[in-house]
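[1] Any chance you can model this:
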Amino acid sequence: MRRCLLIAALVGGAAAPGFADGPTPLRQAAISAGLYARGLEAGDPLLILAAAQLRKALDMQPLGGEALPGAPGPAGWEAMIEDALALTAADDPLRDLAEDIAAQAWKGVISGPVYRIEALGAGDEARLADLSFRGGDYAEVYAEAAPGTDLNLSILDDQGRLVCADSHPSHVAYCGWTPAEDGHFTLVVENRGTSETHYALMTN
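    Just a heads-up that it's a prediction; the model follows:
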């Protein structure tokens, strides 16, 4: 129980302010990816399990149905749990927590955010134009690659003006904004890394 409470504290502490009802699904995806990367870097299985718990609750789905075996995609909760277990001893109580997370089920959840997979060469950028968002509704775009990648994300309005950007050095990039009116936007993803990468792209 204490371990579960600690995971809840880690997840709550990672959430960005401004979400009275908790983070949105895409923001939750970004939080889980950040916890996972920090856990891998620090060799901390508890952080990785916190990421796995968040990621499992999301139930992200590939565009067009079930992903093919071995196909690139965002990190799954199963892989996160495997990485956490690799950092624990055989008698570590965290193994029991990992089993609890794997057995968890969320009632009423049919499917989570839908993602599409794109490839991007080192130093290249990709543009996706004519994305429609409603005025007054919170709009979100999220991109995730493998840890160690550096993705930048920018959103331009129909006049080419920058409305949101995430240039923090990270393998994930998130933009959220509220359009003043209905409109079309252009999404720009840039690979600042030194090698080609695949990334998952999601919008709300």
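[2] going forward, measure contacts and count neighbours with C-alpha atoms only.
    Fine.
[3] A helix includes residue 5, no?
    Yes - Residue 5: assigned to a helix according to DSSP: H, G, I helix; E, B strand; the rest coil.
[4] State the distance from it to residue 18.
    22 Å (C-alpha to C-alpha, to the nearest Å).
[5] mind listing what's buried in the longest helix seen in the chain?
    Longest helix of the chain, by residue count under DSSP state H: helix 25-42. Applying a neighbour-count criterion of 16 or more other C-alpha atoms under 10 Å, the buried positions in helix 25-42 are 25-40.
[6] Check which helices and strands it sits against.
    Judged by 3 or more C-alpha pairs under 8 Å, 6 or more residues apart in numbering; DSSP states H and E, the packing partners of helix 25-42 are helix 2-14, helix 45-58, strand 139-144, strand 172-177.
[7] Buried deepest among the ones you listed, which one?
    Comparing the helices and strands packed on helix 25-42 by mean neighbour count (mean count of other C-alpha atoms under 10 Å), helix 45-58 ranks first with a mean of 26.
[8] ok and that one relative to helix 2-14, angle-wise?
    Counting by axes from the mean of the first three to the mean of the last three C-alpha atoms, to 10 degrees, helix 45-58 lies at 70 degrees to helix 2-14.
[9] Downstream of helix 45-58, the next helix or strand is which one?
    With elements assigned by DSSP states H and E, the helix or strand that comes after helix 45-58 is strand 61-62.
[10] Mind checking what helix or strand follows that following strand in sequence?
    helix 77-86.
[11] Mind listing what's buried along the next helix or strand after that next one?
    Next helix or strand after helix 77-86 toward the C-terminus (DSSP H and E): helix 94-103. By 16+ other C-alpha under 10 Å, the buried positions in helix 94-103 come out as 94, 95, 97, 98, 101.
[12] before we go on, could you also do this sequence so I can check it against the first one:
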Amino acid sequence: MLKTVSVAALCLSVALPALAEDKKQNVMVGASGTPGAVSQMELAQQLYAVGVANADALTVLTAAKLAAGVELKDTDRKKETKGDAPAEDAEGGAEAPVDAAAMLAKAKELAGEDETLVGLVEDAEAEGSRGRIGGASSTLSRLPAGMTDVWEIPFYGESYAEIGVLGDGDSNLDVLVTDENGNTICYDVSWSDKVYCDFTPAWNGYFYVTVQNTGSVRNSYYLMTN
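    The predicted model follows:
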């Protein structure tokens, strides 16, 4: 989980926008909420990556069940893409983050001839999406290497907010979340394309999510909010 920070504490060696904190920050310090569908989907993606890396069918199955438990609503959002387009847009190996169906298929592959594990996967396939939790909106963006998306997202004041950036695994994504006054709410420059940010705005306002592809190939990622 990302921490709320002040700009004074922000020292980045990447080309994310420089900000000036000269107005009140739109966040309720000390406020908390219950992580929901966005957090669950982000956890599913993280678990899936760990499971695949360790060839662990049970971990991949757990990720698949978490992903299947989230109902996503496709949403149009305001976005500006910046940067010089590469001469050749090198495509990555994936067109979108892994979904529950693909996770289940991978779990079955890793289960091999283990009848118990295969049975668990088949049970999960039969269960499908029953009992899914809603409340998550997603938008797919195919971001070329070296370019940056800036999203404008509205949130209600005094209501818990979740933002997730879930990449396809092809390249690194750096993420910065600011309020309408330019104050930093969350940031992540780790070598990852899966980022989660939660906070509670103090008033109704717009927030800006900057996603920068620092890799050498396109990354097809979901921007998710509650």
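[13] would you turn the helices and strands packed on helix 25-42 of structure 1 into CSV with distance to residue 130 of structure 1?
    Below are the helices and strands packed on helix 25-42 of structure 1 laid out as CSV (distance: least, C-alpha to C-alpha, whole Å):
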stretch, distance to residue 130 of structure 1
helix 2-14, 32
helix 45-58, 27
strand 139-144, 14
strand 172-177, 16
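[14] Show me the one of these that comes nearest residue 157 of structure 1.
    Across these, residue 157 of structure 1 has its closest neighbour in strand 172-177 (11.5 Å, C-alpha to C-alpha).
[15] Which strands and helices lie in contact with the helix or strand just after the closest one?
    Remark: after strand 172-177 of structure 1, the chain's next helix or strand is strand 183-191, criterion DSSP H and E. Contacts defined by 3+ C-alpha pairs under 8 Å, 6+ apart place strand 183-191 of structure 1 against strand 125-133, strand 151-156.
[16] Let me see the contact set for the closest residue to residue 11 of structure 1 other than its chain neighbours.
    Nearest residue to residue 11 of structure 1, sequence neighbours excluded (C-alpha to C-alpha, 6 or more residues apart in numbering): residue 50, at 6.6 Å. Taking C-alpha atoms under 8 Å, 6 or more residues apart in numbering, we find residue 50 of structure 1 in contact with 7, 8, 10, 11, 32, 35, 36.
[17] Alignment lookup: the last one to structure 2.
    In other words, residue 36 of structure 1. Taking TM-score structural alignment, the alignment pairs residue 36 of structure 1 with residue 48 from structure 2.
[18] what sits against its match?
    59, 60, 63, 64, 103.
[19] Widest-spaced pair of the residues you listed?
    Every pair of the contacts of residue 48 of structure 2 checked by C-alpha to C-alpha; the farthest is 59 and 103, at 10.1 Å.
[20] who's in contact with the residue of structure 1 most remote from its centre?
    The centre of structure 1 is farthest from one residue, residue 91, which by C-alpha atoms, centre = their mean lies 31.0 Å away. If a contact means C-alpha under 8 Å, 6+ apart, then residue 91 of structure 1 has no contacts.
[21] Repeat that for residue 51 of structure 1.
    11, 31, 32, 33, 34, 35, 36, 77, 80.
[22] Quick check: the aligned residue in structure 2 for it vs residue 38 of structure 2, distance?
    Alignment note (TM-score structural alignment): residue 51 of structure 1 maps to residue 63 of structure 2. Between residue 63 of structure 2 and residue 38 of structure 2 the computed distance is 14 Å (C-alpha to C-alpha).
[23] do the same with residue 67 of structure 2
    10 Å.
[24] Then residue 149 of structure 2?
    20 Å.
[25] So which other helices or strands are in contact with the lengthiest strand in structure 2?
    Counting residues, the longest strand found in structure 2 (DSSP state E) is strand 133-143. Applying 3+ C-alpha pairs under 8 Å, 6+ apart, we find strand 133-143 of structure 2 packed against helix 37-53, strand 70-74, strand 219-225.
[26] could I get those as JSON lines with distance to residue 81 of structure 2?
    As requested, those are exported to JSON lines (distance: least, C-alpha to C-alpha, whole Å):
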{"stretch": "helix 37-53", "distance to residue 81 of structure 2": "23"}
{"stretch": "strand 70-74", "distance to residue 81 of structure 2": "19"}
{"stretch": "strand 219-225", "distance to residue 81 of structure 2": "14"}
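[27] If we ignore the residues flanking it in sequence, what's nearest residue 117 of structure 1?
    Nearest residue to residue 117 of structure 1 in three dimensions, chain neighbours excluded: residue 200, at 4.7 Å (C-alpha to C-alpha, 6+ apart).
[28] So what does that neighbour match up with in structure 2?
    Residue 200 of structure 1 maps onto residue 222 in structure 2, by TM-score structural alignment.
[29] pretty sure its match is touching residue 163, no?
    No - judged on C-alpha atoms under 8 Å, residue 222 of structure 2 makes no contact with residue 163 at a distance of 10.4 Å.
[30] Compare the helices and strands packed on helix 25-42 of structure 1 and report which one is nearest to residue 187 of structure 1.
    strand 139-144 (8.3 Å).
[31] Onto which residues of structure 2 does that closest one map?
    The aligned range for strand 139-144 of structure 1 is 161-166, by TM-score structural alignment.
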